[in-house]
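# Predicted model follows, preceded by the sequence.
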Amino acid sequence: MLSEGGSFMKGVVLGGLFCLVLSLLGSFSPGTESRTEDHHHHHVKAPSDDELQRLSDTRVQELSNQVRVSCIIMVQPKILVYWATAVDTWSKHCDKAVFYTSESSKALDAVDLNEKDDWARLRKALKHAYENAGDLRWFFVAQPTTFAIIENLKYLVLTKDPSEPFYLGNAMKSGELEYVLYDSGIVLSYEALKRLVHVFQDEDKCPERGRALWKLSEDKQLAVCLKYTGVYAENGEDAHGKGLFNSKSVDSLITDSMRDNPTNVVEGCCSNMAVTFNGMSPNQMQVMMYGVYRLRPYGHDFHDSLMFHPPEGSDND
């Protein structure tokens, strides 16, 4: 009877432990996602017109000259057409644009990381960007399928101090983890990148190959590592609270707005200061370049309070 009772108690204990493990796995499941707009924290807004008007002309000019962006663009030869399109379109507006590839390609210039694993490759790219940052203090991580308006990114971080740890973009939530969606582009300040590169050296906190029961995506791995350094995901928004980093194309966002906001499609669609869009074909990205940078109503003055000059010697639009 004693042995039967002992077996019963062992079963109870093991069953309880099994249920506990299942409960923990459920709470950390990467499949349960929600937008962080449900949580009233971790929001970073672009300056309003009123805020800019309170700054002196000299200060505005200083800020506009100081905000310079290094673009870290992750590419692969198998998506060569997107790679070529990014080279020919929005990346020209980065103060520095470096393409990082999984393997060398004779067609286009890039830093060959000779790494097949997506997370390990991203780590190497971020470390390389940090070590070669020079005087650049803002870093934009993107895939070639993303279309970015770099001037709007500069406006978002205009009054932010890059010596503070900023980790911005389209913030999402998976279980207890808040992270920035890779498809929409990721913004890191110099301080955030410095902390990240430092924690890369700690395999217990930030393993290069990952040790989870399931393989985490690169953006979630990034958030986990940054969390150990006290850096948390923040949602980039305009002065009215609209998200600036989009994981969909303009066409998809307008279609969604026509369904959800039929009486006010434009207002319900996107921010006027949107930074990124995703999910467009290379041809659509070329059309975006035309609409964003080339098409202008003759004689119309937008009265912008400041101007971001293109990188010296660039052939951008």
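That came through fine. Computed from a prediction, not measured in an experiment: that's the story for all the values here.
# going forward, measure contacts between C-alpha atoms and count neighbours the same way
Will do.
# Would you point out which residue is most central in this structure?
In the chain, the residue lying closest to the centroid (CA atoms, centre = their mean) is Ile186, at 1.6 Å.
# In contact with it: list those residues for me.
Taking CA atoms under 8 Å, 6 or more residues apart in numbering as the criterion, Ile186 is in contact with 140-142, 167-170, 180.
# hey, where'd the helices end up in the stretch 201-317 of the chain?
With DSSP state H, counting those that start in this stretch, the ranges of helices along the stretch 201-317 of the chain come out as 218-228, 250-260, 265-269, 282-289.
# winner for burial among those helices?
Of all the helices of the stretch 201-317 of the chain, helix 218-228 carries the top mean neighbour count, a mean of 19, counting by mean count of other CA atoms under 10 Å.
# Show me how far that helix is from its chain's centre.
12 Å (CA atoms, centre = their mean, to the nearest Å).
# That one - contacts with which helices or strands?
Packing partners of helix 218-228 (3 or more CA pairs under 8 Å, 6 or more residues apart in numbering; DSSP states H and E): helix 118-131, strand 177-180, helix 190-199.
# Could you point out the helix or strand that follows the longest one?
Using DSSP states H and E, the helix or strand that follows helix 118-131 towards the C-terminus is strand 138-142.
# let's bring in a second one:
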Amino acid sequence: MWRPTLEFVFGLTLGFVYAYLNAFLLSDSFSNRRSLKCNCAQSRDTVRDTLPIKYSTRSEPATEDGVQTLLTDVDATRLTNSTNYTRSKNDTGSTENTPKRNFRIFCWIMTSPANLEKRAKYVQRTWARRCDQHIFISSQTNKTFPTFGVDTSEGRYHLTEKTMLGFDYVYKYHYNDGDWFLKADDDAYVIVENLKYFLSNQNTEEPIYFGHHFKPIAEQDYFSGGSGFVVSKEAMRRFGKYGTESNLCRNQHGVAGDVNFGKCMRNLGVKVGNSTDKYGRNRFHCFNPETHLRGHYPLWYYSYDANGARYGTESMSKHPISFHYMENQILTVHHLLYHVRPYGISIDVTEDINQEHT
């Protein structure tokens, strides 16, 4: 006769205990203790974010104007553990991606005082950090951002001097910091992992450079400047050692910085390299992705592009390296590349699309 009574009392006791714990967990005092813990962590982040931003890529993410950088812990891990790839044959004779000796990409981004807040800071927060080292070069030194100033004026009519002086600065102060040297504008987006993959079977001791291939104007073909071009160690050595001679690379002025740099490379015996993949698809792109997919090109492009001004998905390599005119798309593209994945879809990245290097 006591068993039902005992079960009732036991159940009632458990009910009171559950109700008390539930009320405690939802109480203000418990919430305050949780918020204090969060505030402590937040204060550490705040202290961290007030530290000066280094121009080296291994710096911590920064917060400006209430907008947090998109460089997350996952990005930082990828930066630290980045691997360069080359092709080798396994026991069955098929090719596979295997680690190669490390090589370093030094990136310099051409900007201006007026573009630091509009463009350059978004490049700094995103793809520039994935280079081994990077700097921003402008007409004025800004120790806060930072940028390094070269002795020239701003404006399109000074693009040649700015390009030449930028490479001269990199040679003098950073020649030993890279094996390849990338120059890009502050409205470009570069997928550095794809650049490293492409360069993995190129020889930096060869006088060569790569980019979006244009064919007219210069006596030698050249590369579009905005989307970036990458210069080998040997090409940089020749520029630094002989480029000061007036008949080779100096005394050049005007709008067409990429054309004049192409003339300089030709005078130094530096070759125009082919950066298309084994299917003939472009990796460097002088417009934004939408323009290359739709084919809405300006008329001049049809006579300039060395690869036939193709458009659509079959014109673009599945491992593209760069795009230009990305001023309002840099954060979006970075987020889609590194933080978003379609659920349930696996992407095959094992196919080697580099061309045989001869």
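On my side now, so go ahead. Keep in mind the model is a prediction, meaning the values are calculated, not measured.
# returning to that earlier point: who wins for proximity to Val87 of structure 1 among the helices of the stretch 201-317 of structure 1?
Relative to Val87 of structure 1, the nearest member of those by CA to CA is helix 282-289, separated by 11.2 Å.
# What are the contacting residues of that closest one?
81-82, 85, 89-90, 147, 317.
# 6 Å instead?
For helix 282-289 of structure 1, contacts defined as CA atoms under 6 Å, 6 or more residues apart in numbering pick out 82, 85.
# still on that earlier bit, out of the contacts of Ile186 of structure 1, which is most surrounded?
In terms of neighbours by other CA atoms under 10 Å, the contacts of Ile186 of structure 1 top out with Gly169 at 31 neighbours.
# wait, what's in contact with the corresponding residue of structure 2 for it?
Alignment note: Gly169 of structure 1 maps to Gly211 in structure 2; criterion TM-score structural alignment. By CA under 6 Å, 6+ apart, the residues touching Gly211 of structure 2 are 223, 229, 284.
# surely Ser138 of structure 2 meets Ser112?
Yes: when contacts are counted by CA atoms under 6 Å, Ser138 of structure 2 is listed as touching Ser112 (4.9 Å).
# ok, these two, which is more surrounded?
More crowded of Ser138 of structure 2 and Ser112, by other CA under 10 Å: Ser138, with 26 against 22.
# Would you check how far apart the equivalent of that one over in structure 1 and Leu188 of structure 1 are?
When structure 1 is aligned by TM-score structural alignment, the residue opposite Ser138 of structure 2 is Thr101. Distance, Thr101 of structure 1 to Leu188 of structure 1, using CA to CA, to the nearest Å: 20 Å.
# How about Phe277 of structure 1?
As judged by CA to CA, Phe277 of structure 1 and Leu188 of structure 1 stand 18 Å apart.
# Now the residue mapped onto Thr229 of structure 1 from structure 2. Nearest residue, chain neighbours left out?
Alignment note (TM-score structural alignment): Thr229 of structure 1 maps to Leu268 of structure 2. The shortest distance from Leu268 of structure 2 to any non-neighbouring residue, by CA to CA, 6 or more residues apart in numbering, is to Arg238 (6.5 Å).
# what residue of structure 1 takes the place of that neighbour?
By TM-score structural alignment, Arg238 of structure 2 lines up with Arg195.
# and that match, how many neighbours does it have?
Neighbour count of Arg195 of structure 1, defined by other CA under 10 Å: 17.
# Kindly report the same for Asn114 of structure 1.
Using other CA under 10 Å, Asn114 of structure 1 has 13 neighbouring residues.
# so who does Val265 of structure 1 touch?
Counting by CA under 6 Å, 6+ apart, Val265 of structure 1 touches 257-258.
# Check the one 4 residues further on too.
Cys269 of structure 1 sits next to 253-254, 257 when contact means CA under 6 Å, 6+ apart.
# would a markdown table of those with distance to Asn272 of structure 1 be doable?
Conversion of the contacts of Cys269 of structure 1 to a markdown table gives the following (distance: CA to CA, whole Å):
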| residue | distance to Asn272 of structure 1 |
| --- | --- |
| Leu253 | 13 |
| Ile254 | 13 |
| Ser257 | 15 |
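# pull the longest helix from structure 1.
In structure 1, with assignment by DSSP state H, the single longest helix is helix 2-27.
# I meant structure 2, not that one.
Ranked by number of residues, the top helix in structure 2 under DSSP H is helix 2-25.
# what inclination does the helix or strand following that one have with respect to helix 2-25?
Next helix or strand after helix 2-25 of structure 2 toward the C-terminus (DSSP H and E): helix 28-49. Helix 28-49 of structure 2 and helix 2-25 are oriented at 40 degrees to each other (axes from the mean of the first three to the mean of the last three CA atoms, to 10 degrees).
# Same question for helix 28-49 of structure 2: list its buried residues.
By neighbour count on 16 or more other CA atoms under 10 Å, the buried set for helix 28-49 of structure 2 is Asp49.
# residues in structure 1 aligned with that helix?
Against structure 1, there is no aligned range for helix 28-49 of structure 2 (TM-score structural alignment).
# hmm, back to that, residues contacting the match of Ser138 of structure 2?
Residues near Thr101 of structure 1 by CA under 6 Å, 6+ apart: 75-76, 112.
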